[in-house]
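Colleague: Quick one, fold the following:
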Amino acid sequence: MAPQIRWRSPQGRRTVAKIVQKEIPQWPNGLYPEQEDVVTRVLDGEDVFCCLTTGGGKSAMFAVPIIVLREMARNPDSYPNLPIRALPIGLVINSDQGISRKHTEIQECKTWNIICVDPEHLRDKAWRQITDFDTFRTNITFGCVDEAHLIDEWGAAFSALLFDTSVNSSAVVFPPLPPFSPSLPQVSPASRPTQICKSLGMSGDDFYLLQCSNERPNTQFIMEPLDHGLGGKEFPSLLRYLNSGRKAVVHVRRIDEVFRVFMYLFNSLPEGMDRLRRIKMYHSLRSFEANEEILRLLDEDPRCQVVIATIAIANGINIRSLLDSITLGFPESVNQAWQEKGRVGRDPNTIARGVILFQRSAQSDARKQLAVLQPLESPPAVPHINPQTGKSKRKKTVKPMEHNKALMLVEEHCYIALWSTIYQNPPLELSTRDCIIAKRRFPCSLCQARAKMKLTFPPSPLPPGLVLPPFHPPTTNQSPPLSADQKKLKLKKKERAEAETTLTVFGDNVRLTERKRSINQRRPRSSFFPSTILKLVLDNLLSIKSLDDLTNHVESWAFVSEHVASLHSAIVKLQRRFEAAREEARLAKNAKQRATRRRWSKKAKHEWDSDEESGEEEEEEEEVEPEPEADAEADDESSADEVNHHPPSSPVPPPAKRAKTALAEVTNRSRPMKKKPEKQETAAAVAATFRPAYKTSRRRAAGQ
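Modeller: Sure thing, here's the model as predicted:
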């Protein structure tokens, strides 16, 4: 006889509330009204499409039906006139691959009551065997698609696989928010769930649509421009939020960004092991167990504050201690952005922040796209043919930005009102107003700045006595230039290596000597001559002039009183050895420079002599000019006297030899010819220029 009572009836609702109170004592208030409505419809076999915010209790909607049916199967007499399943099974399709390979246990319906499988495994032959097994097909209660906004990524064949799997069962679809696919940006959010329902076979009035607002009343939404790029190694915009002491997740797009952000934050903290406990990385290259351990530490360890993660942490993560979600760069879509902000504020009693640090270039591109109303599907580019070459040049097509993302980047009034307009959050007459008029508890960053409000965000709770050091921008390691005297006191690379080897042997000798004492038998080996003391001695080795000077440098050493004298002796030996080696190297360098100078001097002298010889040979080959005839002997005598009193000037030196250009002798160029020297005047002609213009001596002789 068929049962006469439906689960949606008052008796059915009371039965669900009674079982929930019995099986889940952690929920003293039971289910939310919308959760109870969906659970009863699923138990009645109806198709449901549910749109809730992240953390709105979607998991309970497909877990509670199995809990109710299991309790009824154990005590069938306590719940008469209600449908019962002996081995209730629920199929949840999401990105989890935890038990998707346990084929035998799944098809027998004895080990698990809720099966989570990823879409890829629905194509496997083993899963075809599971769905064809009579026991599994008879007891399956519902098929659920969790995170339905990913259906577009799963492909068109997914719907047929789902239909074949969920025969004779209700279908439940749980997107985290009203889907608004990046591939269909001009479709209104109100019609987008209808399109997904049609792709899943839900049409008309054959299914129940539950759409709730995805606003998060305990979360402030903030958007700020970045003061730096995302391709570098410095991210100072994060420090202001992380120094508030709140547990935070930093969302980035690529794994290399995860590492760069991690290293920047690592160097921003003081040295110590706490740095590795305070900052963690979460990405797909880590094992599933390692990522799960990071989430556990983030939730339980008060010293674990920051997790840098890729998109892998954006779906299906429930960490109630997370308070801040910080995204570097605006995500590819508004769906992804709101999904990331849904990781925080899971506890309604906490105050959360959702921060997006976007690039100014992205905001500029959004303005350009909205200014020209560029369609999302650009027409094919027409090839341009160059008339000279005859070759076509196709312009590079730029991938357009999602329309709603562009709207968010250029918004200047209220971010939350724009979110509600995009997702059609009910009631529209209130949700589409700005935060001040809507009297939201935590206004967005635009409304806060406009109203000049000041909000306080308390840090995450810490145990008594625990204080987390703040983040400081890492200082650069560029030291000021050293003077000449400071350079002399600095060890060279080879000298430092030699000194380190000698001092390491000295430390081993200290350990061999001191470990014989009972008080030092359990002392670690590295503590006898610590690396900090070794580095300090190496840095000041050449500047240590006395035993007292050395004692002042190593006063923190545990064995300074017993071994400082022997350490000073070892340092003096090293100083003498290095000084002798440097002096020998200086003398060798000077000798080498002198030899080089002598070699170049001989070469230059040889070239000069060869140039003079060639000039003299050319002078001998020149024709000798005839001397002018003398008119009188007196004139000849006076000229001869004046020549003797005025010796001829020294010959003009030949021009300098042209320097050879590089590779002049090995190229095919013809060598330039040497310019022929100009004809020089004779000694008599030069002497004549010193003769006076009048003949005083002859007149004086004639007068006498």
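Colleague: CA atoms for contacts and neighbours, from now on please.
Modeller: Fine.
Colleague: What ranges does this protein have for its strands?
Modeller: For the chain, strands defined by DSSP state E occupy the ranges 47-51, 89-93, 114-117, 140-146, 170-174, 207-211, 219-225, 248-251, 279-282, 306-309, 324-328, 352-358, 384-385, 392-393.
Colleague: a markdown table please, covering these and showing distance to residue 272 and mean neighbour count.
Modeller: As requested, the strands of the chain are exported to a markdown table (distance: least, CA to CA, whole Å; neighbours: other CA atoms under 10 Å):
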| stretch | distance to residue 272 | mean neighbour count |
| --- | --- | --- |
| strand 47-51 | 46 | 24 |
| strand 89-93 | 44 | 24 |
| strand 114-117 | 42 | 20 |
| strand 140-146 | 42 | 26 |
| strand 170-174 | 45 | 24 |
| strand 207-211 | 50 | 17 |
| strand 219-225 | 32 | 20 |
| strand 248-251 | 21 | 27 |
| strand 279-282 | 12 | 22 |
| strand 306-309 | 16 | 24 |
| strand 324-328 | 25 | 24 |
| strand 352-358 | 29 | 24 |
| strand 384-385 | 62 | 12 |
| strand 392-393 | 58 | 12 |
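Colleague: now the other sequence, so there's something to compare against:
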Amino acid sequence: MSDATITAAAPLTSWISDPRGRQLAKKIICEKFPQWPDGPRDFQLDSWLRVLDGVDQLDIVPTGGGKTALFYGPVVIAQYLSQTPIPGVKPLPRKPVCLVVIPLVELGNNHVSEMSQLGIRAISLSAETIRQATDEKRNIFREVRRCEWPVVMLSPERLTSADVDEILRDSTFLRNVIMLGFDEVHIMVPWGLQFRPDYHQMASVHSRLPGVPITAVSASIMPATDLTKICRLLNWKEGEYYCLRLSNERPNIRTVLQELTHGLGGFSFPDVSRAVLPGQKVVIYCGTIDLGFRVAMYLWSLLEPGRHRLKKVRLWNSLTSAEHNKTTLQLFREDPHTTAIVATIAFGMGINIRNIHTIMNLGVPSSLNDTVQQEGRAGRDGTQALGITLVERSVLAAIRKVWPAEKLFGFHPPIVVPRPRAKGKGKSKAEKAAEKAAEKAASGIMQKPIDILADRFESGLLSLLIAFVEGRCLVQVKNQQYGNDQLDGGSAGAALSCIDAGRPLPCSSCQPFWEAPCPRLPPAGFPIMANANDLAGLPSKGLFGPSGPHALLKDMQEHAMKHLDAFARSHWRQIGGPQQLYLPADVYWNSTTYTSLLDNFHLLRSPDAIATTLSTWNHLDDRLDLFELLEKLNRRFDARHIKKRVITARKTKATREKNKKSKEEGSFNFC
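Modeller: So this is what the prediction gives:
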């Protein structure tokens, strides 16, 4: 249908409900962006039409799903119609502007770069761009006020500043604003409460833009908790806004939870050492700048000395400059030798690099939303990717301590109430706490174990961690938390485990991660087990527990090193030639191979796993012999771990029975 079908006699009264409006908008976008061979996606087109109709909306779209286009699509359509008026179509502003509130400066810079490549004028009002404009003797705020920038990115603090207040008072600017956008709107609630109170002023700012619709987007909003709080902050009432919810499950990303084999307070992090292997493209998320710097130092120490190490492993946090970050993105995209970025959450939202193959969270993120956002950086080119969260032992110990232990060992953990002294003066704080706990126990209001966990962990994250401890499907739990299993027309498998749903990349609970420990993509022909028949005959995960095989203890590692040294001497003698005569057997392993071998010893359960993990080893032809040695030693080490686990369970059970007996005999007398 051509433009002529919309006439003054048959005007377009609604973009979203009139098929002619949809066809016209799609035609405009296809002409503007010929590089989109299939045109815009249906949800993008619907969102743009709602903006043109003045409808407030919340769009929940998966990471990598094309959310950025929701901000510039209405501007492109409005620009076309202002230059090419069509009879029957309500006139739109001559210089349409979209204001977008962003949580991070780098997110705005990334969006501006993406739009610039599409020929769209966009600017991020950050301290850097303002300083640059000042150096060029330009008044950037006057340019925004005159509507010279169709898309303006700015932080909530900038939006509530005096400079922008002057812009919001300008009648010319107000006539041309067609949308107020909020990117990554899920952080509005927690960040607004914790350290960015200006997020709580967004409804007030919107009230200064009469008739301007809001478009709020995110990939991670839980319907049970986040949605109500966001609506309250934006002053939305039920029925006054449209909510689009698409499934945020990413089938091309394998979700992996793995227990850390070391702490986070030192300078050695062997669980992430694989990030420096050739061919990797890994982003390692750290909770603090300090931890990130120590991780980067560790990874640099694994590489050959020289300045080239600073290119192979890059840092990204709030202290790295914009120029440094720009170089990091360029190296990561174009240089095959740049294998890792060690980052904080500053890299987490909206950064669009298409060749990230692996995400590693070193330590548990603060929420399930952060976990999903950070995993969502991977696999944006459509290839298979990994999202790995390395969970601290202290976190798992806290959960196992209070979560019903019959699911793990067949008995309840004791909740011991200390016996207080008689009431009187001179009691210590501990004695007063014991007295208070005793009174609660006597009145039946003792805090439940699950409440103790809820005080420490965000609810969605706690559900994921409990599923990990119990060995339940991780993807299934995430789908339940985000309501993916309740969507109309959604995937029927969202409510099922990976095996039952036939997911091509099962999570680490459904397919034990130690069967494929290396985070790089499997080589051609490497089997990916996707159903119960494929899993038959593999080691039972009950043998190890949901966390997988345990890392080697210190004495086990020393024992393994002796066997590896003997293995090297034996095979080095078979090489022959001058190198065997004049070089020591130690060169049989290079330093990186030997370190990777010891760090991943407990995970190497197949010849293919050895070939993948030790890809730089010069003697891969000997991997079958090495596998026989590792299999024999791992079997021995597994038996020791199981024995230790049984002894611990027996001791805990004995303690429970002793405490129960003491309680029955009246040990806890509160009279």
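Colleague: Could you export the strands of the first structure as JSON lines, including distance to residue 102 of the first structure?
Modeller: What follows is the strands of the first structure, written out as JSON lines (distance: least, CA to CA, whole Å):
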{"stretch": "strand 47-51", "distance to residue 102 of the first structure": "28"}
{"stretch": "strand 89-93", "distance to residue 102 of the first structure": "14"}
{"stretch": "strand 114-117", "distance to residue 102 of the first structure": "10"}
{"stretch": "strand 140-146", "distance to residue 102 of the first structure": "17"}
{"stretch": "strand 170-174", "distance to residue 102 of the first structure": "23"}
{"stretch": "strand 207-211", "distance to residue 102 of the first structure": "32"}
{"stretch": "strand 219-225", "distance to residue 102 of the first structure": "40"}
{"stretch": "strand 248-251", "distance to residue 102 of the first structure": "33"}
{"stretch": "strand 279-282", "distance to residue 102 of the first structure": "27"}
{"stretch": "strand 306-309", "distance to residue 102 of the first structure": "29"}
{"stretch": "strand 324-328", "distance to residue 102 of the first structure": "36"}
{"stretch": "strand 352-358", "distance to residue 102 of the first structure": "39"}
{"stretch": "strand 384-385", "distance to residue 102 of the first structure": "58"}
{"stretch": "strand 392-393", "distance to residue 102 of the first structure": "55"}
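Colleague: residue ranges for the helices of the stretch 501-650 of the second structure, please.
Modeller: All helices of the stretch 501-650 of the second structure, identified by DSSP state H, counting those that start in this stretch, fall at 532-535, 541-544, 554-573, 577-582, 591-599, 607-613, 623-664.
Colleague: which residues in the first structure does the longest one match up with?
Modeller: Meaning helix 623-664 of the second structure. Using TM-score structural alignment, helix 623-664 of the second structure corresponds to no residues of the first structure.
Colleague: next one: the fourth one
Modeller: Helix 577-582 of the second structure corresponds to no residue of the first structure when matched by TM-score structural alignment.
Colleague: quick one on the thing from earlier: the helices of the stretch 501-650 of the second structure into JSON lines, with extra columns for distance to residue 204 of the second structure and mean neighbour count?
Modeller: Output for the helices of the stretch 501-650 of the second structure, formatted as JSON lines (distance: least, CA to CA, whole Å; neighbours: other CA under 10 Å):
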{"stretch": "helix 532-535", "distance to residue 204 of the second structure": "55", "mean neighbour count": "12"}
{"stretch": "helix 541-544", "distance to residue 204 of the second structure": "54", "mean neighbour count": "14"}
{"stretch": "helix 554-573", "distance to residue 204 of the second structure": "60", "mean neighbour count": "14"}
{"stretch": "helix 577-582", "distance to residue 204 of the second structure": "77", "mean neighbour count": "11"}
{"stretch": "helix 591-599", "distance to residue 204 of the second structure": "54", "mean neighbour count": "18"}
{"stretch": "helix 607-613", "distance to residue 204 of the second structure": "55", "mean neighbour count": "21"}
{"stretch": "helix 623-664", "distance to residue 204 of the second structure": "56", "mean neighbour count": "15"}
